[in-house]
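Chemist: have a look at this fold, sequence not included:
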């Protein structure tokens, strides 16, 4: 007797990510109650399951939903406001002044809605965010139906959002309390960086993260100047300082991690830390090339992040996969470094593991949430196709994304967004903020 399911997706190729390097031809995914109940051949699926809805993807590649391990979603409203500058000039001369004048709960809510729409259309179903007004960001992610880990940012200096580290933490944790129990939203504690957070504040962050079981999301070793300044002020490199403070652990996500020596990599590996690799942002800000092959060889979990749209300028994880693979090759002078399957793994299960969510997302396995992305490989520029995963990383762009599901709910159908906010409304919001930011 056939078993009832909500949705059956038949695809030309399915790459489940786990087991590693598998490519399944002419398989199907059965979904019920937002969860994956089976992954099997299409002929068997037709006899075993009767579905309320059947989606046929005869020329498509089906992968897990992509996980954006590091972004500043609301900064979509600052896209292109200050380009072609090194990191500290970019921050001090352009970004921080603009933020001090304009960032508010409304700015964050609207900017996050814009970012969520962009990410979902590109197959990103989960992101790890870091910005001010996390309660407004959570509201926007919830409205978009997107899975997100919202960072409670911590800084040493006052902003329009908070007055001091205690105020940042108090407001961030209050937002966490208000959204606790939401099925798609979680929180992290997000100290901005070692050069903007004191030892005392890091102690507070570590204590709270341990007590509440939260990830710590922090920029680390992004530029050579950061290393030099830490040596001058603290007498050690930033990662060594965090190790001394007891902050390093399996819940720490180190963002960028570009300038690492062997001792730094050993610290990350020994403490079980993860790295959010942001290749496009690192290139655009001339920060350098992260030693991803050495990190992976040492057993350090690596996921991919877009960073914010102000420093990328796209929230496009397909682009990040391509850049991660190519930068690893040119940086190591090894053409075998970070092959296509490894890049996809970083963009899915790698990010999920860093967030402590690999039991729910990151691969197409029974029992996991039905967060899925399909790409149409029928266009002439995608043909011939000898290896769909190679095409995914080296050929496809987000324009190839045809379908996106989150918890089995359709968010993109045949390339058309089904979000509650349409393009007309998004453009109205963007136009309003562009006028304000331009004054």
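Modeler: Received it, and whenever you're ready, just let me know what you need. Nothing here was measured: the structure is a model prediction, and the numbers come from that model.

Chemist: every contact and neighbour count from this point should use C-alpha atoms.
Modeler: Will do.

Chemist: so who does the residue sitting nearest the centre point of the chain touch?
Modeler: Nearest residue to the geometric centre of the chain (CA atoms, centre = their mean): residue 68, 1.2 Å. Neighbouring residues of residue 68 by CA atoms under 8 Å, 6 or more residues apart in numbering: 124, 126-128, 303-306, 317, 347, 351.

Chemist: residue 152 too?
Modeler: Contacts of residue 152 (CA under 8 Å, 6+ apart): 130-132, 134, 168-169, 171-173, 187-191.

Chemist: now the residues you listed in TSV, with secondary structure, neighbour count and distance to residue 330?
Modeler: Formatted as TSV, the contacts of residue 152 follow (DSSP: H, G, I helix; E, B strand; the rest coil; neighbours: other CA atoms under 10 Å; distance: CA to CA, whole Å):
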residue	secondary structure	neighbour count	distance to residue 330
130	strand	29	30
131	strand	21	32
132	coil	28	36
134	helix	26	38
168	helix	25	40
169	helix	23	41
171	helix	19	43
172	helix	25	40
173	helix	21	42
187	strand	27	36
188	strand	27	34
189	strand	26	34
190	strand	26	32
191	strand	26	32
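
Chemist: put this next to the previous one:
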């Protein structure tokens, strides 16, 4: 695999519903993060550790400042939620009289090593601030629609010159990690909200999923496109199937017609990790079984396993 694992934390927010068990001091969380960074981050390593503040209503100014200090000292990626929901903006306005973007700019948190997740409710002034500090944006269209958070102003951000990468957020908030699905949602959401079929192109979405993502984490010189001198991180897609036929344009077909399982071979740094749809590095079936067992145990401990027995719910008019 290749990626960044960011050690996140929440230091407050119980009054807003954050479970007490998930709240920890910045000192504890960042101390653990520093330990993991120094243990695992190696030059050229495919998996790097970063640090993450949750969001403005679960981390105070002190926590953000401490995170900024750690990121500067250890030279690591840092991420946080910005403008994901109207609630985020309301709590920032009530406490600080500003947007969360403005607060983070004022305390010196923003910078070129920051990946801002969501940015759904960023204003034009917020976008200017993000651009001023060279903050990178992570667009999560599946999550934003699934949780009814809204639609990020991606066309405005791209026009302003912001770096935007595409992301899946996670199974807890979008129900899968499919980047193929994320590409289609990214395009359709913008087209539907703006009622403009040409507001975003398939090529733009593919760039967000590839070189845009690489730029967002500072790896555009190594990955994100097939070029001489870059690492061979390559996904091979099989277009020979009924649902993608007929094909008139390969990029459009990938973004709008593919379902995800068309990816047949994957190389990471030139090493084949999946061939003919079979993952070579792990026993995929065993991993899935283990994941289900651990998920069942987790929901039982959390007291949320009743969700599995939820009765049928039809729409009511």
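Modeler: That came through, no problem. Every value quoted in this text rests on a predicted model; they were computed, and no experiment measured them.

Chemist: thinking again about what came up before, quick one: which of the contacts of residue 152 of the first structure is nearest to residue 6 of the first structure?
Modeler: Taking CA to CA as the measure, residue 6 of the first structure lies nearest residue 187 of the contacts of residue 152 of the first structure, at 30.1 Å.

Chemist: if we can go back for a sec, which of the contacts of residue 68 of the first structure fall within strands?
Modeler: Residues from those lying in strands, with DSSP state E as the criterion: 124, 126-128, 303-304.

Chemist: pull the most distant pair out of those.
Modeler: 124 and 303 (13.1 Å).

Chemist: common neighbours of the two, please.
Modeler: 67-68.

Chemist: looking at the contacts of residue 152 of the first structure, which is nearest residue 99 of the first structure?
Modeler: For those, the nearest to residue 99 of the first structure is residue 132 (9.7 Å; CA to CA).

Chemist: what's residue 263 of the second structure aligned with over in the first structure?
Modeler: By TM-score structural alignment, residue 263 of the second structure lines up with residue 401 in the first structure.

Chemist: oops, could you answer that again for residue 182 of the second structure instead?
Modeler: For residue 182 of the second structure, the residue aligned by TM-score structural alignment is residue 320.

Chemist: pretty sure that match contacts residue 278?
Modeler: Yes: look at residue 320 of the first structure against residue 278 with CA atoms under 8 Å: they come within range, at 7.2 Å.

Chemist: looking at these two, which one has more neighbours?
Modeler: More crowded of residue 320 of the first structure and residue 278, by other CA atoms under 10 Å: residue 278, with 30 against 26.

Chemist: wait, that one sits on residue 322?
Modeler: No: between residue 278 of the first structure and residue 322 no contact is recorded; they are 11.6 Å apart, counting by CA under 8 Å.

Chemist: give me the common contacts of those two.
Modeler: Contacts common to residue 278 of the first structure and residue 322, judged by CA under 8 Å, 6+ apart, are absent.

Chemist: which residue is the nearest non-sequential neighbour of residue 37 of the second structure?
Modeler: Spatially, and ignoring its direct neighbours in sequence, residue 37 of the second structure is nearest to residue 49 (5.3 Å; CA to CA, 6 or more residues apart in numbering).

Chemist: need the contact list for the one you found.
Modeler: Contacts here follow CA under 8 Å, 6+ apart; on that basis residue 49 of the second structure touches 4-7, 33, 36-37, 40-41, 76-77.

Chemist: can you find the partner of it in the first structure?
Modeler: Using TM-score structural alignment, the partner of residue 49 of the second structure in the first structure is residue 187.

Chemist: for residue 279 of the second structure, same thing?
Modeler: In the first structure, residue 279 of the second structure lands on residue 417 (TM-score structural alignment).

Chemist: can you tell me how far its match sits from residue 144 of the first structure?
Modeler: 11 Å (CA to CA, to the nearest Å).

Chemist: what does residue 157 of the first structure give?
Modeler: 32 Å.

Chemist: what about these two, which has more around it?
Modeler: A direct count of neighbours by other CA under 10 Å for residue 157 of the first structure and residue 144 places residue 144 higher, at 21 against 12.
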